[in-house]
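Novice: Predicted model follows, preceded by the sequence.
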Amino acid sequence: MDPQISLQTGGIAGGAGVWILVTVVIYLLILIGLGIYASKLMENVGDFVIGGRRVGPVVTGFSERASEMSGWLTLGVPADAYGVGIMGALNALGSIPADLLSWAGIAKRLRKYTEIVKSVTLPTFFENRLEDDSGQVKLISSIVLIIFEGGYVGAQILAAGVLLQVLLGVNDLVGVLVGGAIVLGYTMLGGYFAVAWSDFFQGGIILIAFAILPVAAFATYGSPFPELAAADSSFTSITAGTTGVAALFGIISYAAIGLGWPGNPHIMVRFMGIDRVQNIRKAAVVAQVFMFISYFGAVFVGLYAIAVFGQDAISNPDNVMPQLTLELLPGPIAGIVLAAALAAMMSSADSQLLVASSAVVEDVYNGLLDVDPTDEQLVRYSRIATIAIGVASVGLAIAARGTPVYTAVLDYAWGGLGAALGPLLISTLWWRGLTRQGAVASMVTGAVTMIVWTQWSQILGGAMPAEGTLMYHFLTVYGLFPAFILSASVLIIVSKLTEPPKNVDEHFAIFEKPLSRVISEGDTTTPMTDGGADLAPKSVTECDNIRAHVEASGYWNTENQNVD
């Protein structure tokens, strides 16, 4: 074991530490420079227009994966495997099929529909699809986004703080504050212009890291399984040594992670931004290869940490990935890998911050209030909202210090979005009977259930069922499982009791026809497009400004539209 690494307190000393810190600083400066350069480039050239749906399949596939994984993959999954052994591989049980089904069942329909109706946010998409004149659907979905995306940003800042604690040896509070400052600074510098390409760059390094770390560990230590069995037989059990009801609910909890995919907007917007509908299949293949290698690589990182360090050597399991990286790789290479992990967290937080700020400014302020601000005012308000949500997220991260990154993501962000918005998104694309009232009831039910389910021990106190009982396992199952079921059930029941939109058949005609056919037929008679009028929202985010600039310059015209 490298004596320069302090497993209990974090921090790196000596020559290796200097190499790593220098590499981290250089790497972050390169990323910030990339964001500044891309911002200036997009003010003058219309070649790379994310808002114009011109991102190719390889970049989209990497970006879709990198936006979801971030601190969850780099720190959370290895930490989980370090705690439960090979049962941690069940993280892939729900995740890989869910991602594949999302590409197969959601991506194409969402991509086509949102281009036709000029929707760039999920709340606007929901409102258009449900023909909601009351504003209730947009308001509730915006509130859900603001709350849980803010929690997601807080989880990323928490993860960045953990990594900075390992690299710099600072306490967790300083790590969170520095991590929050970096995230906010990176966002405000305009890195969103290049977010897809930075995801591609960072995702590539993370993919390589989780491919080479297990290989390097195997070359150095051989198979980890004998050491796992010697440490604790439960580490080599797919149910972590549990049986019966406990094993069943454990497997359900892992599988339920996949239910979060449809409700997380930072994943869904990748489907909306791909350049051509026919490229969705290629992007899905890229994403699945990325996912398979990185998920199982992350699990093996946790397993090897048990074999190399022992079960009790690392006091904070979130340190598992950086500690093993420092143990196995030379200083400069370790610095690149850890800097990429930090940057991936920043990039995800960047996207999540802007999703939340867009919900505040575009969906609530500009969409629901009787105002007529200029584009410049909306951009300024969007930046203010970004700062406010970012500061609030730092506060959440400070309050959550000591909470594992794995838990912070699943309980306070992923689960809330998945339960509140997942059943709704699936229904808008596939069920003609969905109503506005059903959508509102579903979102409220999913959000409230997810929040309550994480607090049973505090709510019940001494009345909490004894460990090992059926009711105990039920109440401690991952909350997204019951929350998603209740949300979907309420959606169906309330929708059956109310009237669906009058023009639902015309909505589904867009879903079911090829995009080229819809455009060539001039299918602009539905209320969604107001007889062909352009209902594109005012520019709010930087990518909307790019699109507005390109349209004004004459670059974006009917000859350049993607009509696959």
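Specialist: That came through fine.
Novice: contacts, neighbours, all on C-alpha from now
Specialist: Noted.
Novice: Name the SS class of Asp370, please.
Specialist: Three-state call for Asp370 (DSSP: H, G, I helix; E, B strand; the rest coil): coil.
Novice: For it, give its distance to Val364.
Specialist: Asp370 is 10 Å from Val364, where distance means Cα to Cα, to the nearest Å.
Novice: repeat for Gly222
Specialist: 56 Å.
Novice: And for Val170?
Specialist: 40 Å.
Novice: So which of these two has more stuff around it?
Specialist: Taking neighbours as other Cα atoms under 10 Å, Val170 and Val364 compare with Val364 leading, 20 against 17.
Novice: Presented hereafter is structure B, for comparison with structure A:
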Amino acid sequence: MWEKLAMIIAFFCVVIGVGIYTRRHAATVDGFVLGGRNVGPWLSAFAFGTSYFSAVIFVGYAGQFGWKFGISAAWIGIGNAVVGSLLAWWVLGPRTREMTQRLKAATMPEFFGKRYRSRGLRIAAAAIIFVFLIPYTASVYNGLSRLFTMAFDVPYEACVVAMAVVTCVYVVLGGYMATVVNDFLQGLVMLAGIVAVVAAVLADNGGAAQAMVSLSQVPVEGSSLQGALTSMFGPDLPNLIAVVILTSLGTWGLPQMVQKFYAIKSGPAVKQGAIISTLFAFVVAGGSYFLGGFGRLYADQIAYAPNGTPVFDSIVPTMLSNLPDLLVGLVVVLVLSASMSTLSSLVLTSSSVLTLDLLKGNVVKKMSEARSLAWMRGLVVVFVALSAAIALVQYHSTITFIAQLMGISWGALAGAFLGPLFWGLFSNRVSKASVWASFAVGVGLTVGNMVVPFLGSPIVAGAVAMLASLAIVPLVSLVTPAVPFEVAPPSGAGAIDREYRAELAASGAAAFDSEAPLEKL
């Protein structure tokens, strides 16, 4: 017990120390929100990966989809690595970095507002983010409950409060730089932890070969396929594809993920970050879902609901309950790392969006740099406290609405934003009406399916919403007037951008040189 507690206390001390060390980078709005847009590839890649994979993945999704799909659940991790990480960096990374720099946009709603010249779109996007990120933030705590029950005689409430307080301290102190530096350290823990856990669970079942043999003998309800859980595509290929789409394509439209491209250094850093992020995803996501694929070997030990269905959140903790104490301590720190990295990213996104896109210029007409920073720091505290309160209420009650809402948050956010972001980066033929249509369909489809499940599970609804967003934007833009915008900057030495130069010249920028390369401006 003392060894495990010592590991957690040391972990908390390190992350708070990072917050104190990086506080000098958070003296301006740009520094607090984006780290001055000068973050290196390793920090950016690990920040992307740790924000991507939280305790929800390791405890909830790995247990649920591993139980349903068996070893084929590893395809979800492969899809996350190839589509959710590699292609996202290759396709979106350079363009997002360039366009947000040209537009001087620090948040996704600000990008929509400036790209499509619409204050209404900016406010609507901010409202959607606020509504759907808060429940998702609350869900981050849930993966900890059963692990702490298994590993410690510590109340869940104490765990939630401690995690909330520590996260709040380092984000308020150091802003974006504190989150990315801690994400790097936490990512190292996640890499080491997932490799050790997979090896230990396989050893606990007689080794990899024996574990596969045992799993192949487990029958699957509704499937006549022999050895369905060890087959390449599992017992339910259509739903497996839907999960891959939701969890992989979703990163292309989630504000807390896309923001990592705003802040990275220009030049080769994006290409380097793509490789690092992809390898991280292969190990963490692939390892988590592969681990969950052996969950049925513990069918006689896990918890079951009164109707006889497995409690999916209990599967992975049960698999880990027989591991050595030192390894259990590493797993707890792993899940804490995954949870705190995602939590910090979500609350920083929420506070910056609410301050810069809803309050500034709308509620508070004149907001100085210092006042903006104060608002964002204050809202970080508010959002952390609110998410912790929601998590505690949900844990102690029979309320299911919050759990349902957090389940559709990825579908609603990416379903609303994916098309407008993607086409807005690469096409100058996008109309304002098409963006409104995407917002309406993305949110309406996922929320409507929650009320009346006409598409079945929220996973299928979310996947359909994302694909619909990509199709709706160009189709609606064909019959509605486009918002004129020069997507590609003029060619030439230094990638000279006429719009940016004109704005600098009009503002009377000091020492303005009309022939200087853009990077020097």
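Specialist: Nice, I can see it. Predicted, not measured: the structure shown is a model, and the values here were computed from it.
Novice: where's the aligned partner of Glu149 of structure 1 in structure 2, which helix or strand?
Specialist: Under the alignment (TM-score structural alignment), Glu149 of structure 1 pairs with Leu133 of structure 2. Using DSSP states H and E, Leu133 of structure 2 falls within helix 119-151.
Novice: tell me how far that helix is from the chain's mean position?
Specialist: Computed by Cα atoms, centre = their mean, to the nearest Å, the chain-centroid distance of helix 119-151 of structure 2 equals 10 Å.
Novice: Check which helices and strands the following helix or strand past it sits against.
Specialist: As assigned by DSSP H and E, the chain's next helix or strand after helix 119-151 of structure 2 is helix 156-204. Secondary-structure packing of helix 156-204 of structure 2 (3 or more Cα pairs under 8 Å, 6 or more residues apart in numbering; DSSP states H and E): helix 2-21, helix 29-34, helix 41-52, helix 119-151, helix 269-292, helix 315-320, helix 325-353, helix 369-395.
Novice: by how many degrees do helix 156-204 of structure 2 and helix 41-52 diverge?
Specialist: Here helix 156-204 of structure 2 runs at an angle of 100 degrees relative to helix 41-52 (axes from the mean of the first three to the mean of the last three Cα atoms, to 10 degrees).
Novice: Tell me the helix or strand right after helix 156-204 of structure 2.
Specialist: The C-terminal neighbour of helix 156-204 of structure 2 among helices and strands, as given by DSSP H and E, is helix 208-216.
Novice: Contacts for the following helix or strand past that next one, please.
Specialist: Going down the chain from helix 208-216 of structure 2, the next helix or strand is helix 237-249, by DSSP H and E. With contacts defined as Cα atoms under 8 Å, 6 or more residues apart in numbering, helix 237-249 of structure 2 is touched by 69, 73, 75-76, 79-81, 83-85, 410-411, 459-460, 462-463, 466.
Novice: Could I get the contacting residues of the residue positioned nearest the centre of structure 1?
Specialist: Among the residues of structure 1, the one closest to the centroid is Glu68, at 3.4 Å (Cα atoms, centre = their mean). By Cα under 8 Å, 6+ apart, the residues touching Glu68 of structure 1 are His266, Ile267, Ser348.
Novice: The first one matches what in structure 2?
Specialist: Alignment note (TM-score structural alignment): His266 of structure 1 maps to Gln256 of structure 2.
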